[in-house]
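Asker: got a structure for you, letters missing:
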């Protein structure tokens, strides 16, 4: 536009000729003439885009697109795969040309792919919350990981909450809701979701859904209504969809470094609080101020939900149950039996006859074994030799005095039986009492199982009952005096 104004001033004000202007500005005379009568900014509309590289291959590309259109969506080739296929046919152009042509081709077949119009939405305080997952990259303990990030968003205040997990399993979904509602200080009346399997069991026509049973237990506990979006209609929860991109830019660029998930999630919760100081997009206040207005409208949380999923498992002959290719021990009494296993985001709990019989911190590697030595002590009654090479006992970290006793006993004949008896005697007392008993036995000299067990019994022996109150009618009013001289008479008799 500056060039047009310059041409018009030089000709109409300064009186320069068209030829002189064209030579000085390195333009053609026809261009100068066209600009002489232009008062508005020129608009350039390309009538046809030349495709010198792609042109000879358009027929092949369109044929491939027509063929893929008949296939199920997961089997259709992406623009990148089509580009690689054309390269094998001799194409030397850019990938962008393929991508642009594929987009135009799809829009020509389905005009609904053009930009759609939407109605602006407004929400009442405490009315709606939205949920979604995303994949992010972090470095944990010096190793790069792909994590799953659970996103929550309150539609009125725009308050966000995110928490990271190694997977998207149902116990992770349940745990994320517990943490989010605790962070918000309440529960919205509705929660909107995609049709993910951990939430929706069956999708029927329209809005009808059959929700997952365990998820509905969560919804009934917190008294919110779950709502599933129409398939492929992400705009129905557009706030949290937009939040995914924002969080990736604000919190995961560059890649954050932490020691573990605990440190990462503590930082994410802190950053969610800090980001609430931003201005609300539709109100003349901050997100934190809008959240203060919305919190009283949320349903209060009285008791947190117990976020676990339960499944029956058979215990192996080695007293192990298998969870996600990792094995955890349970008490030997349950070997070969079916028990109930409660999986949460952090723990693996074994339950039998309504009682918790084992609890392990959950790990997410593979092919790892976690044995609690106390679970295997009953086996030592018949198999004391397992002390020498049994996995639970070889890697058992014992107090120093107990380890010294162990090393001393295992060098003697039947030492494994003696140490097994010591451990069996300490099942109820615990390692702390056993440690003291072993220290006392080592002070006496060479330790033995009998001495240690005797010391252990003395340590854990319950206090003696107090002396009985003697009834008044049985109490002595005149107590006899001690007379030791009477023993002298006995000596005299014996002497005779």
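Answerer: Right, received. Where do you want to start? Please read these numbers as outputs of a predicted model, since none were measured by experiment.
Asker: all contacts plus neighbour counts: C-alpha atoms, from now on.
Answerer: Noted.
Asker: What about the nearest residue to residue 214 once chain neighbours are set aside, how many residues nearby?
Answerer: The shortest distance from residue 214 to any non-neighbouring residue, by C-alpha to C-alpha, 6 or more residues apart in numbering, is to residue 309 (7.3 Å). Applying other C-alpha atoms under 10 Å, we find 17 residues neighbouring residue 309.
Asker: pretty sure residue 309 is in contact with residue 171, am I right?
Answerer: Yes - at 5.9 Å, residue 309 counts as touching residue 171 under the criterion of C-alpha atoms under 8 Å.
Asker: Can you pull the residues that touch both of the two?
Answerer: Here residue 309 and residue 171 share the contacting residues 343-344, scored by C-alpha atoms under 8 Å, 6 or more residues apart in numbering.
Asker: quick revisit: pull the contacting residues for the residue nearest to residue 214.
Answerer: Applying C-alpha under 8 Å, 6+ apart, the residues near residue 309 are 170-171, 214, 342-344.
Asker: do you know how far the spatially most central residue of the chain is from residue 434?
Answerer: The chain has residue 165 as the residue nearest its centroid, 1.8 Å off, counting by C-alpha atoms, centre = their mean. Using C-alpha to C-alpha, to the nearest Å, residue 165 is found at 40 Å from residue 434.
Asker: also this one, for the comparison:
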């Protein structure tokens, strides 16, 4: 019988007060067996005995057969061809003449499987020696770059011993950004850990996963130069790099709220660099006795030194300059000086910049374009050609893409026509468009503008031709008669 707490209290109080079980039973109207059960406090009404009932048909032989089925599955290791409870029941009936019910076998399979399998959620606490490893990963965040809402990729790195961090932002996730980001991490940490832990992303792995992963050739060369070993995680096993997985969320919540508004990626990364320095100086990880700063000071001494030669992280290609003085790199176009038309140049693409070289010497540098079909022109690359083909000046894309409409409209009213406009463009390259426009605005409206007027304003004469010295120059008098005496001119 299940009783309430007030009845239980009355039984205990009366019994400890000396009242008999018979009297308590009669006065409370409950059986003597119930009073006897609770009077000495050997149990409590809230205690419920767990229901246990084992089927008699599940003998030790049946359990051994079920376990042997589990063992077969482990040996074969075929994910979609494993014993189910129904299949085990059918085999027991056919092979062991089992006469019990399917439900008894199903319950036994569930119980034995739980006893012999490790739950997939189980984790092992890990610890790392100073300088042993760094975990790296990618994440995403949203920022405003030059007023445009932009989704960016976050590279996150965390030293496993001290938990020091670095977070940097990139336009996309490719091999150039991946290698450059690790270089920055080594610079930030002041050394190279002995092991890098990462997942199986294509920027690092060309085939396989985990222990069987084959790294990309350039990443293998990069790791050889910086003397660290590669440790790739198993698919969908974020717990194998839990430190950096937590960092991705931490960075989004703490570094990108409120949403940053920056002019370019460089200024954003400078902000993130400083935030990571502040984290190092002030943060203390829960459950640790020392701060990140104290642990980092110890771990830094165990990091391998950074090689003096800086590994080239760029994606390098060779291309021929076309007749429009343009080269193509990663679906986008970049101009070069016209003297390199039909010559082969080297293009080095980094995370944020593109360098174009001819015979090892740089001839053009650009901010890297992402997307497709974009063309960047430089006016200085075409000015020599425009001096020869001045009729094309007002329709030339390098001119329209680099010169304001105000200057173009002004050039159309110059007396010399197209040739005068080309001369004006040359002055823009030499002195800057803002300077030329300021001169244009200073010329009275009744005066017809010419390039010579602009030149005269650029070459402003001195206020006075007289040069004043701070002090007079002292001229020493020299006795020249000694030369006359030497050569016998004077006796």
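Answerer: Right, received. Where do you want to start? Quick caveat, the model's predicted, so the values are computed rather than measured.
Asker: returning to what we had before: can you redo the contacts of residue 309 of structure 1 as a markdown table with neighbour count, distance to residue 385 of structure 1 and secondary structure?
Answerer: Shown next, in a markdown table, are these (neighbours: other C-alpha atoms under 10 Å; distance: C-alpha to C-alpha, whole Å; DSSP: H, G, I helix; E, B strand; the rest coil):
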| residue | neighbour count | distance to residue 385 of structure 1 | secondary structure |
| --- | --- | --- | --- |
| 170 | 21 | 43 | helix |
| 171 | 22 | 40 | helix |
| 214 | 18 | 45 | helix |
| 342 | 19 | 33 | strand |
| 343 | 20 | 34 | strand |
| 344 | 22 | 36 | coil |
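Asker: Just give me the neighbour total for residue 256 of structure 1.
Answerer: With other C-alpha under 10 Å as criterion, residue 256 of structure 1 counts 13.
Asker: Aligned to it, what sits in structure 2?
Answerer: In structure 2, residue 256 of structure 1 lines up with residue 259, judged by TM-score structural alignment.
Asker: was I right about that match contacting residue 142?
Answerer: Yes - assessed by C-alpha under 8 Å, residue 259 of structure 2 is found in contact with residue 142 at 7.1 Å.
Asker: Does residue 383 of structure 2 touch residue 426 like I think?
Answerer: Yes - contact criterion C-alpha under 8 Å: residue 383 of structure 2 and residue 426 qualify, at 7.0 Å.
Asker: who has more neighbours, these two?
Answerer: Set residue 383 of structure 2 next to residue 426 and count neighbours by other C-alpha under 10 Å: residue 383 wins out with 22 against 19.
Asker: Now do the contacts for that one.
Answerer: Contacts of residue 383 of structure 2 by C-alpha under 8 Å, 6+ apart are 422, 425-426.
Asker: now, which of those residues sits nearest residue 4 of structure 2?
Answerer: residue 425 (99.0 Å; C-alpha to C-alpha).
Asker: tell me the SS of the closest one?
Answerer: Using DSSP: H, G, I helix; E, B strand; the rest coil, the secondary structure recorded for residue 425 of structure 2 is helix.
Asker: Could you pull up the residues touching it?
Answerer: residue 383.
Asker: so how far is residue 408 of structure 2 from it?
Answerer: 10 Å.
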